[in-house]
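Undergrad: Need coordinates for the following:
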Amino acid sequence: MTLTSDDRAEMLERIRTTLSAGPLGRLGLWVVDNGRRTAVLWMFVVIGLGLFAPQVESSLSGAGWQDDGSESVAARKLAQEHFGGNASSALQVVVTGDSVLTGRGAQVIARATQILAADPRVSDVVAPTPGATVSRDVRTAVLLGGARGDTNEMVAAASDLKGPLTALSGHGVQVEVTGASALWSDFNESNLKAMLTSELLSWPVTMAILVLAFGTLVAAGLPLLLTLAGLVASAGSLVLITHVVPVSIWAMNFAMMFALALGIDYALFLVVRFRAARQELDVRPAVAATMDTAGKAILLSGATVLVSLSAVMLVPSPAFRSAAGGIMLAVVFVLGATLTLLPLVLAKLDRRLDRLALPWSQHQRATSPRFAAWAERLANRPALYGGAALAVLALLAAPVVGLRTSMPSIAVLPHDATARVGYDQVQAAFGPGAPAALQVVVPGDQVAAATRVLRSEDGIAMAFPAQPADDGSGFALIQAMPTSGPTSAALSATVDRLRADLPPGALVGGAAVENLDLAAELDAATPVVIAVVLALGFLLLVFALQAPLIALLGTLTSLLSVGAAFGIARLVFQEGWGSGLLGFDAQGFLDAWAPVFFFAMIFAIAMDYTAFLLASAKEHYERTGDPREAMVAALAHSGRVVFAAGAVMVAVFFTFALSGPLPPKEMGIVLGVAVLVDAFLVRLVLLPVLLRLTGRAAWWAPSWLRRVLPEIRFSHG
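TA: Below you'll find the predicted structure:
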């Protein structure tokens, strides 16, 4: 075969382009040159994993909010194993009426007993006992369905059985299912509805912002490609993982949000850079230049997100670990699609990206004149704008000083949820401490001593006779009713005193105590997680930017966003500001899992924007050597992307504050405020100001550090 001069010229050009490209640029060129292979691979991934995706809601677990190493979890396991499933995860069926032990009430209890006994996940069914689980006026009785399955199976059992059980209501008798398993069942159902409603509310706003940001309808649809690929692949993967370990339903909930948010961020950054490069270069060189600049920043961003979320794995709670793992899985798939599938789509669409352009679109501009002008303003008066931003951030963060946390109360459920109705009925019939019943498992020879301690404790209203294990294990179970409710500080003090005074070998458990133990573990783990996240984020930025000072400032400024978000969260959820507008009952505290989990998520998002801005600044500093010009050019090139991505995230997160139970509202407000503050105050004002004020020192690194680290450049060519 004889090559023509044009063929030889094209081949030489392809070789030069490949040789001048960096690792990510060569990846982009390989993807373009092997488009069919890349497309087929992604088809196999999406279709193969997508076959399992429809099972995600039914496969993921509804429980797991516990401290695996706690005394209360150990007590629950012993109660389940040796006492007919009479554990904290047992089903509680509340029957109310004029006289629940006779007539229609007795018939309903008998039928409810049959329904419970027929389910293989239910162990012993304990009939209502006068003096214990029958109220003095005989108008309320509690039927207990022992837990044979684990906590996730019992949540599923509550979901399956509450329909048939509540259907027994009528003719003056009411039946409700309550207890920890029913609570999580109701909460997961309400949360799923809220997530779906929020998605429906957020999509129109998201699409409008994307169209405005991209300027064309074709380009605006690209983030949907990444989001769809990432969501389908991660959902299918989560289903497969459930065959090895339980995965919390929250893993998919959070993964949906992050897949959408990051898919939009990454698509914006890559598409904007490709369109700018395409003005001066042919398709292949434009892809290589895009991947070597924007692609490198996206890889840094994805790495910081993964590093931040990995620290949550330090919390010994299945729900926390699987939720963080689910988000990380979605990030990996979205990142993979961004760095492989999106370059191929960009090369194939090429000029057709600008089809269906808006009349006022300025998509031919490589930089934003508005953000260039804003950068010049910041550069000319850095102290003024930096001081104003700091003052606003300090004002927003001030309320965080009085923030209180506790595990969620029954108030997280809608008023008509069966678990909440049953809870209120139990509390009205048996006293405020009835829903917080304690289970004390003791060796048989310590029953008398443990009973004396319980009956002498001021925080215990009633201690029931010990129940010996009928399997010969030698254990005994003492159930006690405290004087205070599940979320009161008095209950925590009572449990602390009991654990100090009870004989060695006694284990104090119960659903409320499990919450207390998890809250204590979270309080202990939060400083560790924060320290690890900050350290890993700083080290990653130092590795990528090779500039310790700006890496430190970029990391620490994220704390300002966190402080502002939790300051607002205290006013809204602890003090009740706006509770009527948002439709929730203030608990007087923020849920205990929020600080550690939301900190990791906020930090991940903040470092996402930090990576974009600093990578762009480093790119221009490498080209010009002028720190002022680098700051101005970074805002001119990436400011529009940060602004648009932040606007989309705020829209997505704030929709969660409009529907559903309390935790999604907390998530929406905390993350929405964090993104609002971080994108528009920290990354578009404060961090550029710090770049301006530190000048060349921002990019200085000691010689020993440069010798240790590999050279990483963000400029192309």
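
Undergrad: Going by C-alpha atoms from here, please, whenever you check contacts or count neighbours.
TA: OK.

Undergrad: what about the most centrally placed residue in the chain, helix or strand, and which?
TA: Geometric centre of the chain, nearest residue: Phe254, 4.4 Å, by Cα atoms, centre = their mean. Assigned by DSSP states H and E, Phe254 belongs to helix 249-278.

Undergrad: Mind listing what's buried along that helix?
TA: 249-278 (16 or more other Cα atoms under 10 Å).

Undergrad: Check the gap between Val442 and Gly510 for me.
TA: Val442 sits 14 Å away from Gly510, taking Cα to Cα, to the nearest Å as the criterion.

Undergrad: Could I get the full set of strands for the protein?
TA: 91-96, 122-126, 140-147, 174-178, 405-406, 438-443, 460-463, 467-468, 475-482, 507-509, 590-591 (DSSP state E).

Undergrad: Make TSV from these and add mean neighbour count and distance to Leu339 to it.
TA: Formatted as TSV, the strands of the chain follow (neighbours: other Cα atoms under 10 Å; distance: least, Cα to Cα, whole Å):
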stretch	mean neighbour count	distance to Leu339
strand 91-96	28	49
strand 122-126	20	49
strand 140-147	27	48
strand 174-178	27	48
strand 405-406	21	40
strand 438-443	25	53
strand 460-463	20	60
strand 467-468	18	62
strand 475-482	24	57
strand 507-509	26	49
strand 590-591	23	37
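
Undergrad: export the ones you listed to a markdown table and tack on distance to Ala158?
TA: Formatted as a markdown table, these follow (distance: least, Cα to Cα, whole Å):
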| stretch | distance to Ala158 |
| --- | --- |
| strand 91-96 | 7 |
| strand 122-126 | 10 |
| strand 140-147 | 10 |
| strand 174-178 | 8 |
| strand 405-406 | 25 |
| strand 438-443 | 21 |
| strand 460-463 | 28 |
| strand 467-468 | 26 |
| strand 475-482 | 23 |
| strand 507-509 | 21 |
| strand 590-591 | 24 |
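
Undergrad: Out of those strands, flag the one nearest Met607.
TA: strand 590-591 (24.5 Å; Cα to Cα).

Undergrad: just checking, what packs against that closest one?
TA: With contacts defined as 3 or more Cα pairs under 8 Å, 6 or more residues apart in numbering; DSSP states H and E, the packing partners of strand 590-591 are strand 405-406.

Undergrad: what separates the strand it packs on from the chain centre, distance-wise?
TA: 18 Å (Cα atoms, centre = their mean, to the nearest Å).

Undergrad: do the same with stretch 68-85
TA: The answer for stretch 68-85 is 28 Å, by Cα atoms, centre = their mean.

Undergrad: now the other sequence, so there's something to compare against:
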Amino acid sequence: MSSSAATVKPSKPIQHRPGALGRLGLWAVRHTKAVLIGWLIVVIGLGAFAPKVTSALSGAGWQADGSDSVKVRQLAEQHFAGNASSALQIVVSADRPVTDAPVAQVIDRAERLAAADPRVSGVLAPQPGATISPDGRTAVLLAGAKASPDDMVRAADDLKGPLAALSGDGIQVHATGASVLWSDFNTANHDAMMKSEFMSWPVTLGILVLAFGSLVAAGLPLLLTMAGLAASAGSLVLISHLFPVSVWAMNFAMMFALALGIDYALFLVVRFRAARAGRERDTARAVAETMDTAGKAVLLSGATVLVSLSAVMLVPSPAFRSMAGGIMLAVLFVLGATLTLLPALLGRLGHRIDALALPWARRGEHESARFAAWGERLWRQPLRHGALALVALLALAAPVIGLRTAMPSITVLPGDASARAGYTAVQQAFGAGAPGTLQILTPAGQAAEAAAKVAGTPGIAGVLPAQPAADGTGWAMIQAVPTVDPSDPALSGTVHALRAELPHGSLVGGAAVENLDLQHLLTEKTPLVIGVVLGLGFVLLLVALRAPLIAALGTAASLLSTGAAFGTARLVFQDGHGAGLLGFHPQGFLDGWAPVFFFAMIFAIAMDYTVFLLASAKEQYERTGDPHRAMVGALARSGRVVFAAAAVMVAVFFTFALSGPLPPKEMGIVLGVAVLLDAALIRLVLLPVMLRLAGHAAWHTPAWLRRVLPEITFSH
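TA: Below you'll find the model as predicted:
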């Protein structure tokens, strides 16, 4: 110990009586049968609903609640025979005029097929000059929406196949529109996510076996993950009967349950083996010590993850809220299993935790000599290593300055998807902006004035005559075709001009405008979500560590990995570097939902590692009062766990980068790069360097703050 540290006494004497979590662990050990039966009931009871998760969860919900475009859709559903953005468009294109008898028969069969679906309010036949192309070879039928947007996506699921089956003899039939787009995307996304999950399991098991050196120990994290997945999937199905839940909630829940479940189990199992190694201590006491140290860190980490994701609830969009809720539910189940089921299993296994061990697993080492040596190296040369890590992170983060975001374009769908094929046929027959037709609702008395203003607005290619509401409610609908593709940034200027110039009370909507309104909402809410996540993350670290300086530094460091991940995303997905290797065509922007949602997810994962490392350092400092031993001891005890956990997460996330649709690729690359950089450069370099440079100040608590904060200790 250095001379400056020799006079410093441990902040609290070592505790020998189990704390609250230690007592929970002892209870689980003494009531193993009850714990196992309880979890068996939960998993079987909720897991029975899990197979229904794909069909029960919804595909829509990507909207800005309260926006003008959502109001237009709702009014159109009620007063214009379902001619809303959620209506289905049936595109019939042929190598001859659509008035020819064979084509007319196909159109008639398509009309009857759609009209038979109870979710369709009625089918509007093709109209010359409106929904029949100028060359007469493409016709569009409109199947009105009689159900919610989620149910219209399900209607698309059921109808697009039978409609496509009508194709033949030079006639092509495709369902398209927003509902079909989400139907196709959800199908492609679900298939890709499942493929990624199956690819990740063998890799995960291999990493766990290498990390634990024991097949039995390696199997525990997977057992916990499966229990959490089954319970959360069944819960989502039950919750979907109360309010719509996005199918993406299950996709993200699966990914997070796998990653965090393994993280938490790694930390507890490694600490349990350390508690038993070379000591005359019974298994129950080892479990209690594990829970009072590693268990406390896991609980605080889980709380940080939940708090980070809860900030996404500030975005008033059903899809975002249900996705965040789905992940939080999975985290709760995994956390519950980690703090109850895992202690019970550890108590039952005891020394058999090392059964089926690889040769090196019998050494009983609970501290890594390599990471201890790395810690000593950082202690001797903090500025050199810290500066290199900081420069690398800042260099990777620099491209984020030019990052552009927008809602996904039609190109995220496979080329043979129904929605994309119909979209392309409409563009070829009616013009680039036809798939993004705008719907303007205006008081009927102002319809003529509004139509004139729409026709005179730059960016509008054509305007259909105003149609009064059939139920006489005083509304009129004007449909306008833009000059540009719905994903073209110029469309935003056209919509803004319309909203500024149209008569008072007019509303501008349509599927493309709903995307623009959602993008605007996300841009508006992103700073708020980031601020709340950072603020709550700091408060949780402060409460856990009772050390304001290192809590602030740990929170700020998380911004570096986030910035570097989004800088990399800009290079890959906006500029197209590596697009050929990953098998996608760049859109020229990052999907608009990525910054707010991925930031919360990255921060949650980053704080996961921060809590693990700093909790271990705090434990060492409480024991010795020596910042040197605290920093080096934290790396020796936690470095290998952080490294192994990060390897699992990177493997899981990068398998998503191999998936078909573009959004899973974005998710896999952004999250994988963030975890890789966070573990390698921040948690294993920059954060220890901060502890080295801060010294005793890192753990100093002002007297007034000690009186306010609860007393949480990690030493045992």
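
Undergrad: Phe598 of structure 1 is nearest to which of the strands of structure 1?
TA: strand 590-591 (10.8 Å).

Undergrad: Report the mean positional deviation between that closest one and structure 2 in the superposed frame.
TA: Comparing strand 590-591 of structure 1 with its match in structure 2 after superposition yields a mean distance of 0.3 Å (mean Cα distance after the TM-score superposition for structure 1).

Undergrad: quick one on the thing from earlier: what's the helix holding Phe254 of structure 1 aligned against in structure 2?
TA: Under TM-score structural alignment, helix 249-278 of structure 1 corresponds to residues 247-276 of structure 2.

Undergrad: what sits against Phe603 of structure 2?
TA: If you count contacts by Cα atoms under 8 Å, 6 or more residues apart in numbering, Phe603 of structure 2 has them with Val305, Ser308, Val533, Ser558, Leu559, Thr562.

Undergrad: if I line the two up, what does the third one land on in structure 1?
TA: What that stands for is Val533 of structure 2. Per TM-score structural alignment, Val533 of structure 2 is aligned with Val533.

Undergrad: Run a quick neighbour tally on the nearest residue to that match once chain neighbours are set aside.
TA: Spatial nearest neighbour of Val533 of structure 1, excluding adjacent residues (Cα to Cα, 6 or more residues apart in numbering): Ser308 at 5.1 Å. Applying other Cα atoms under 10 Å, we find 28 residues neighbouring Ser308 of structure 1.

Undergrad: so Ser308 of structure 1 sits right up against Met601, yeah?
TA: Yes: if you go by Cα atoms under 8 Å, Ser308 of structure 1 and Met601 touch, sitting 7.4 Å apart.

Undergrad: shared neighbours, the two?
TA: What both Ser308 of structure 1 and Met601 touch, as defined by Cα under 8 Å, 6+ apart, is an empty set.

Undergrad: Against His700 of structure 2, how distant is the closest residue to Leu541 of structure 2 other than its chain neighbours?
TA: Distances taken as Cα to Cα, 6+ apart put Ala551 closest to Leu541 of structure 2, at 5.3 Å, once the chain neighbours are dropped. Per Cα to Cα, Ala551 of structure 2 is found 11 Å from His700 of structure 2.

Undergrad: just to revisit the earlier point, please pick the buried ones from the contacts of Phe603 of structure 2.
TA: Of the contacts of Phe603 of structure 2, these count as buried by 16+ other Cα under 10 Å: Val305, Ser308, Val533, Ser558, Leu559, Thr562.

Undergrad: Touching, Ala674 of structure 1 and Ala565? I think so.
TA: Yes: shown here, Ala674 of structure 1 and Ala565 form a contact pair, counting by Cα under 8 Å, at 4.9 Å.

Undergrad: Now do the same contact list for the residue nearest to the centre of structure 1.
TA: Ala323, Gly326, Ile327.

Undergrad: repeat for Met481 of structure 1
TA: Per Cα under 8 Å, 6+ apart, neighbours of Met481 of structure 1: Gly433, Ala434, Ala436, Ala437, Leu438, Ile460, Ala461, Met462, Ala463.

Undergrad: Equivalent analysis for Thr405 of structure 1, please.
TA: Contacts of Thr405 of structure 1 by Cα under 8 Å, 6+ apart are Phe589, Leu590, Asp591, Ala592.

Undergrad: thinking again about what came up before, specify which member of the contacts of Phe254 of structure 1 is nearest to Val641 of structure 1.
TA: Ile327 (22.6 Å).

Undergrad: For the closest residue to that closest one other than its chain neighbours, give its distance to Leu329 of structure 1.
TA: Leaving aside its chain neighbours, Ile327 of structure 1 sits nearest to Ala255 (4.4 Å; criterion: Cα to Cα, 6+ apart). To Leu329 of structure 1, Ala255 of structure 1 is 8 Å away according to Cα to Cα.

Undergrad: Mutual contacts of those two, please.
TA: Ser234.

Undergrad: Could you report the neighbour count for the residue nearest to Gly25 of structure 1 when sequence neighbours are not counted?
TA: Spatially, and ignoring its direct neighbours in sequence, Gly25 of structure 1 is nearest to Ala288 (4.0 Å; Cα to Cα, 6+ apart). By the criterion of other Cα under 10 Å, Ala288 of structure 1 has 30 neighbours.

Undergrad: now for Ala288 of structure 1: what does it line up with in structure 2?
TA: So, by TM-score structural alignment, Ala288 of structure 1 is matched to Ala288.

Undergrad: Equivalent analysis for Leu238 of structure 1, please.
TA: Residue pairing (TM-score structural alignment): Leu238 of structure 1 is matched to Leu236 of structure 2.

Undergrad: neighbours around that match, how many?
TA: The number of residues near Leu236 of structure 2, taken as other Cα under 10 Å, comes to 29.

Undergrad: do the same with Ile41 of structure 2
TA: Other residues close to Ile41 of structure 2 by other Cα under 10 Å number 12.

Undergrad: now for it: what does it line up with in structure 1?
TA: Under TM-score structural alignment, Ile41 of structure 2 pairs with Phe44 in structure 1.

Undergrad: ditto for Ser308 of structure 2
TA: So, by TM-score structural alignment, Ser308 of structure 2 is matched to Ser308.

Undergrad: Quick check: the gap between its match and Phe599 of structure 1.
TA: Where Phe599 of structure 1 is concerned, Ser308 of structure 1 sits at a distance of 9 Å (Cα to Cα).
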